[in-house]
Structures are given as C-alpha cells and as structure tokens.
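Trainee: Turn this into a model:
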Amino acid sequence: MRSSIARTASLLVAFLSVAFLGASGVASAHVRYVVDRGAAVEALRFLVETLSNPFNLFVLGAGAVGLLAALGAYLWVRPLGRDVDAVRGALAGYDDLLPWLFRLSLGLPLVGAGFNGYYFSPLVHAEAFAPAFGDLSGVFVRLFGLAVGFLLLFGLATRLVALVGLAAYLAGVVAFPALLLAFEYVPGFVAIALLGGGRPSADDLIAAVAADERTAYSRVDPVYRRLAVPLGERIEPYTAFVPTVVRVGLGLAFAYLGLVEKLMNPGVALAVVAKYDLTAVVPVGPELWVVGAGLVEILVGVMLVLGLFTRAFSAVAFLLLTTTLFGLPDDPVLAHVSLFGLTSALLITGAGPFSVDGWLHETIAGRRAVAAETD
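Mentor: This is a model prediction of the structure:
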C-alpha cells in the first residue's frame, strides 16, 4: 500500500514539474526569430528586480523544489521501472537509423535556408554577404544551402559535405556572431562526419556496388577501396563519442539561448511575451515569464552537458520546442528542425561516454555485482 502511494506521489510530482517546464517553454527558443527588437532593458537590474519580488521568488523556488522532488522521488521509488527499461531498450534499437536522423535534421533546414535566402539562421540573410559577393550574394547563399542540404538528404559524399558545412558555419560565426543562435549545427555536422551516410543513403548504395567485384563499377571506382574503407576503419573507434558530442553541443546551445537571449537581453524576450499575450496563458508577470524561460533553458543545457538524466531532459527540451511552435504561430519551423532532430537522437543514444549517467550506471552495476558475489 505504502509503495503504491509513494509511486503515485512521485508520478504526481513529476507531472507537475514537467507541466511547469512546459508552460515556461512557450517563451523559449529563438525569440529574435519572431521579434525584431525590444525596449532597452538593463539585464542586471531587470534580474535583480524580478528576483526581489516575493511572488516571483516563490514561484521559481516552488518550481525548483518540485523538480528536485521529482528527480529524488524517481531515484528513490523508481516508478514503472520495467516500463522505463522497455522504452530505453526500444529506443536503443533505433541506433542504426542515427545517421539518417542526423542527415534529415540538418539537411531539411539547410534546404529551407537555401529557398528562403538565409545562411543557417534566419537572422543572417543573403544581403549580409553583399560586400563580398555583390549582386551574387543571394545566389551564393541559396546555392550553398540547397547544395549542402540536398547532398546531406541524399547521403552523397556525406562526410566531406559535413566537413564543408562545419567549416562554412564556423567561418560564418566569425563574420556574423548571430549565428551562435544556431550552434546546434556544430555537433550535428561533427556527428555526421563521424557516422557517415548510414542507411539509406547514396553512399551506402555506391559502396554496395563498389564492394561487389563482379560489377563493372567496382573496377573503375576511385574512392571506395582507396579512401572510403580505410577512412571508415580509422573513424570507427570514435563513433562511440557521438552521443557525447551531440549532448554537450546541444547543451551549450540551450544554455546560450537561455542566458544570452533571455536573461542578458530581456527587452526582446519581454516583447515576445507582449506580442503573444503570454500573461493570459499563465497569469504571472511578463518578467517572470522571461526569467522562468531563461532559467529552464539554462537548466536543460547544464543537465545535458553534465549528462545527468539525459533522456529525461532531452524529452523536456523536445517539449519546450513543441510548446514554442504551438504557442508562437509565426515562429519559423524549419529553423528548429535541427534542434528537434538532435534532441530526438539523444533519446535514442542516451548520455554516452563522459557523463554522470554513465558513472551512475557503472557504480550501480558494480554494487549489484558485489552484492551478488557476497550472496
């Protein structure tokens, strides 16, 4: 009876915590994609005044306590343990689809960027390249997005295209710091470069034909045996770090959005709250909306970087993105596809190496082994 009550209570606390995170998420993601500018607001004074309000402090504190209680209750009670293990096992079974998922996650938004004439992020339009390319700036930006995007979708020369995309993004960040809002492209490109095209892809199809010595193509192919096979063998040991790369990169992206876009630039975030009348959704002050959204994104980012409750906070990140898209109707959907894809990938892979989750798993497994030996 007590065990049943404890499970029910832990599930209730978890539900309330997730509901709080989801409500805050409506003001999350890229606020500068939906408003041009906001009133000049001094960030430090705004934060101090917001946290000096007893009601705001109570709401934020209650949310933090509820979250800690939910995590603690889960570790203590482990409700629906077998169900959770079954879900994890099913998700892990999709690992062969990861290369395809990564290619879709970056290829689709890049094709959209090409058609719409912006460079990775809607904040960097083709006109920004006019000093370098003149009247051809629009052609350059569109061709780049379409070429890299479609090659990724087809899975043709996948690793090379990913490296080209990564170099282009990093060069763009130097010229246009606003591209940091699309930082998730970095772990995405690195993951694709490590995993290759996977299946289905043009690379896999070409490799199958080139590997068959009976085919005419296998006798003239200049890439498969001399380059693709040796390169794949050298990279293979590092593919285990793909979850780590994605987790840390995605965590930094979320933390950056929460800190820089929300807490350090509250004027723009307040403009989003006013534009969509978010105070009517949850009757709290606009300053609490902004601070709450910023803190939630920072929390998600930190937990992903640490690799603590990775799948759970990947699900929270997915929830934040989903509520944002439904709550902000003119938010550019394609600009968030990369975030959706990478969070989905973490649901499949889990934390990977160099994570708190991994350390906890090894510790618990070790203790169970010792207990079994003593019995």
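Trainee: going forward, measure contacts and count neighbours with C-alpha atoms only.
Mentor: Noted.
Trainee: can you map out the helices along the stretch 151-300 of the chain?
Mentor: With DSSP state H, counting those that start in this stretch as the criterion, the stretch 151-300 of the chain has helices at 158-175, 185-195, 202-211, 229-235, 242-256, 266-275, 286-306.
Trainee: and the longest one with helix 242-256, angle?
Mentor: For the pair helix 286-306 and helix 242-256, the angle between their directions (axes from the mean of the first three to the mean of the last three Cα atoms, to 10 degrees) equals 160 degrees.
Trainee: and for comparison, fold this next one:
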Amino acid sequence: MFEAVGDGVGHVRYVVDGAPTVRAVTFLADVLSDPVNAALVGGGGLAVVLAMVAFLRYRPASADVRALRNSLWGYREFVPWMLRLAVGLPLIGAGFAGYFFSPAVQAPTRVFQVAIGFLLLFGLGTRVVALVGLLAYLASLAVRPELVLASEYVGGFLGILVLGSGRPSADHLLKEVAATEHTVYGRFEPIYPAVERFHGLVKPYEQYAPTLIRVGLGFNFALLGFWEKLANPGHALEVVEKYDLTAVVPVDPGLWVVGAGLTELAVGVFLVVGLFTRATAATAFLVLTTTLFGLPDDPVLAHVTLFGLTSALFVTGGGPLSIDERLGVVLDHSPHRPATE
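Mentor: Modelled structure (predicted):
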C-alpha cells in the first residue's frame, strides 16, 4: 500500500529497528481518503478550534481558572529547581547509560554528563554549568545532527541560565553565608561580588525564561510530530503494530500515526507561539504519559526533560512574547502580583 523511499529518524527507533519508511504524501493521502479517518481528523481539529473560541468568548469556570493561576503564581520560586531536576537527572542517566543527550547517539561521556548533572542537581555554579552543557550540546549538534532529537535541552539550559539556581541550592546557601557579616567564608569568598553584579545584569531578563522554555520545548514536539510520524511514518506504523495500539483505540493504524503526528505538531506550534500554554502543557504531559505506559520498553530517562519542562510551563504560563499575553488569558507578568480577571 505504501512505497518505501528511505529511512526515518526519531525516538521511535529506540523501540523499533529496521522498519521501512513510506512516502509521506502517499501515506497521508491514503489515510485521509477513508471517509471515517477524514471525519475523525477533521472533527478533532474542529473540536479543538471550537473549544478555544468558546473559552475566549464565554470564559467558563472563570473563578476556578483564576484561583488556579493565582495558586500557581506562588509556585514560581520553585521553577529553577524544577528545571535543574529536569535537566540534571536525565544527564546523569545518560552518562551511566552510555549515550550523549539522546539515545540515538551512543558515546562514552559518562564523567562529563554525570558531573554536569550532579552539579545542576546540587545547584553549584549553576549558570556556569548550564552554559558549559549548552555549548557542549550545540558543538556536538554540528557534528551529530541527530542530536536535534534532544533539542529540548536547549530550552532547559537557557531557562537555567536566565533564572539561575533558585532555592534550595548550594549557590543560595553559599550566597547567604557570604553575605552575612563576620563569617569566615564571607571574608575569604572571592567571587561573591562578581556573581552579585552578574545577577543584577541578568535579572531584567528573568521574565523571558518561560519564553525560552516553551520555544525550545515546542520545537522539539513539532519536530517529532512532523519528522518522525508525518514525514517518515514507516517506523511509527511498526510501533503501532508491535504494541498492538489499535487494540487500545480501535482505529486504522495509519490514523494512529497521523493522529499522533498532528497532535504533537499542534502541541509544538501552540507552545512556540504561546497559545493556551498551560492547557497545551497539560496535553503534552498527557501525551508523554501515554507514551510511558503504552511503550513499555521506551527509554523513560530520555523523556524526563520533556516531563520537567512541561511541568514548569504549567506553572509559569506562556510568559512574554506569547499570544496568551495578548489575549489576556495568562498571569500578569508583573513581578509583584498575579493578575485578576
């Protein structure tokens, strides 16, 4: 039914090897030529659009939504910790598992990645460590393009660079000791004044952390949805067959692939532009959870960063330079108070 033309690249290759790929346009046309499939895809897209329009027009459960946003405002101080966990834990796991950022790139980089991961978890020299990790990833990406599959690390590293370590962290503890009068450490600590000056320079840009996170995360979701499923559906079809996913939701295997691809692509685009960011982050978390339980031998560690970043966005919302900000459906970005509607 499908014509093989090449080989796809994606995280589905972690669980399926050697599957043929199929011509994307032929595949999509074949799937959507079925009236039932076309109705389900079109109906699903229309339902999402109508739900967004209805929310903006009628604001259902507005008091509940406002209470949720105001509560999440109080969690923002923990976002740096969430980012450090989201990036540090999978780096430690990658080091011990023998791959470099992505399971698609096997490399003996245990010491480097474990060191970066532990320092991020401790929150020691956090911004410097995040910069080293980001530069290492970007330099390696130029040599191993398949590392683009782990592009969510860019958003994670940039978020940490902007926000710093937060608390609890070793940086915060050392700062408090250094700033206290008559302490031995404060008397001999050489870099505290320079660090404080740097923090002062970075502080005005802290508000852009959600923007950096959602663009990095959104790009990754859009890439995976488009490239590994819609543009190269062969491996995804093998995943559907291997795990008998049509027994979970009884639809055509091709519709499984198209539906998953369009969902991930839409999640990615919505995150990049900052449209209904919290709802989109919740959808992304659901997609990741489905993957976790639906593909039992999929490497969970490879998705920890995605889980962590989506959780952070659920707390922060879209941030500046987002459609949400223009529509007024996110928190006010004033550093003093949450918005009221």
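Trainee: Tell me how they score on TM after superposing.
Mentor: Once the chains are overlaid, their TM-score stands at 0.92 when taken by TM-score structural alignment, normalised by the length of structure 2; 322 aligned residues with a Cα RMSD of 1.5 Å.
Trainee: how about the strands in structure 2?
Mentor: Listed in chain order, the strands found in structure 2 under DSSP state E are 99-100, 102-106.
Trainee: Can you say which of these is packed in most?
Mentor: Among those, ranked by average contacts under mean count of other Cα atoms under 10 Å, first place goes to strand 99-100 (a mean of 20).
Trainee: In structure 1, what stretch matches it?
Mentor: Strand 99-100 of structure 2 corresponds to residues 118-119 in structure 1, going by TM-score structural alignment.
Trainee: what's the spacing between the lengthiest helix in structure 2 and its chain's center?
Mentor: In structure 2, with assignment by DSSP state H, the single longest helix is helix 35-58. On the basis of Cα atoms, centre = their mean, to the nearest Å, helix 35-58 of structure 2 sits 25 Å off its chain's mean C-alpha point.
Trainee: so that helix versus helix 253-273, what angle?
Mentor: Going by the same axes, to 10 degrees, helix 35-58 of structure 2 makes 30 degrees with helix 253-273.
Trainee: In structure 1, what range does helix 35-58 of structure 2 match?
Mentor: Per TM-score structural alignment, the counterpart of helix 35-58 of structure 2 in structure 1 is residues 54-77.
Trainee: Superpose on structure 2 and give me the mean offset of the matching stretch.
Mentor: Compared with structure 2 after the fit, stretch 54-77 of structure 1 shows a mean deviation of 1.5 Å (mean Cα distance after the TM-score superposition for structure 1).
Trainee: Report the buried residues of that stretch.
Mentor: Under the neighbour-count criterion of 16 or more other Cα atoms under 10 Å, stretch 54-77 of structure 1 has 56, 60, 63, 66, 67, 69, 70, 71, 73, 74, 77 buried.
Trainee: For residue 12 of structure 1, see how far away the closest residue to the second one other than its chain neighbours is.
Mentor: Put plainly, it is residue 60 of structure 1. Spatially, and ignoring its direct neighbours in sequence, residue 60 of structure 1 is nearest to residue 292 (7.0 Å; Cα to Cα, 6 or more residues apart in numbering). Separation of residue 292 of structure 1 from residue 12 of structure 1 (Cα to Cα, to the nearest Å) stands at 21 Å.
Trainee: likewise residue 297 of structure 1?
Mentor: Separation of residue 297 of structure 1 from residue 12 of structure 1 (Cα to Cα) stands at 23 Å.
Trainee: follow-up on the earlier one: and residue 292 and residue 12 of structure 1? Which one has more around it.
Mentor: A direct count of neighbours by other Cα atoms under 10 Å for residue 292 of structure 1 and residue 12 places residue 292 higher, at 26 against 13.
Trainee: which residues in structure 1 does stretch 261-278 of structure 2 align to?
Mentor: Counting by TM-score structural alignment, stretch 261-278 of structure 2 falls onto residues 294-311 of structure 1.
Trainee: who are the neighbours in contact with residue 93 of structure 2?
Mentor: Counting by Cα atoms under 8 Å, 6 or more residues apart in numbering, residue 93 of structure 2 makes contact with 114, 301.
Trainee: do the same with residue 316 of structure 1
Mentor: 18, 21, 22, 300.
Trainee: The third one maps to what in structure 2?
Mentor: With TM-score structural alignment as the criterion, residue 22 of structure 1 lines up with no residue in structure 2 and falls in a gap.
Trainee: residues in contact with residue 22 of structure 1?
Mentor: So residue 22 of structure 1 contacts 316, 319, 320, 323 (Cα under 8 Å, 6+ apart).
Trainee: Pull the number of nearby residues for the second one.
Mentor: Just to be clear, that refers to residue 319 of structure 1. So residue 319 of structure 1, with other Cα under 10 Å, has 20 neighbours.
Trainee: Same check on the third one?
Mentor: For residue 320 of structure 1, the count of nearby residues is 24 (other Cα under 10 Å).
Trainee: Would you mind stating the distance between it and residue 30 of structure 1?
Mentor: 11 Å.
Trainee: go on, residue 20 of structure 1?
Mentor: Distance, residue 20 of structure 1 to residue 30 of structure 1, using Cα to Cα: 20 Å.
Trainee: and in structure 2, which of the contacts of residue 316 of structure 1 remain?
Mentor: Mapping the contacts of residue 316 of structure 1 onto structure 2 (both residues aligned by TM-score structural alignment, their matches' Cα atoms under 8 Å) leaves residue 300 still in contact.
Trainee: quick check, nearest of the contacts of residue 316 of structure 1 to residue 244 of structure 1?
Mentor: Ranked by distance to residue 244 of structure 1 (Cα to Cα), those are led by residue 300 at 15.3 Å.
Trainee: what's the nearest residue to the closest one if we skip its chain neighbours?
Mentor: Per Cα to Cα, 6+ apart, closest to residue 300 of structure 1 is residue 313, 6.0 Å.
Trainee: related to what we said a few turns ago, how about residues contacting the longest helix of structure 2?
Mentor: Counting by Cα under 8 Å, 6+ apart, 31, 32, 252, 255, 259 sit against helix 35-58 of structure 2.
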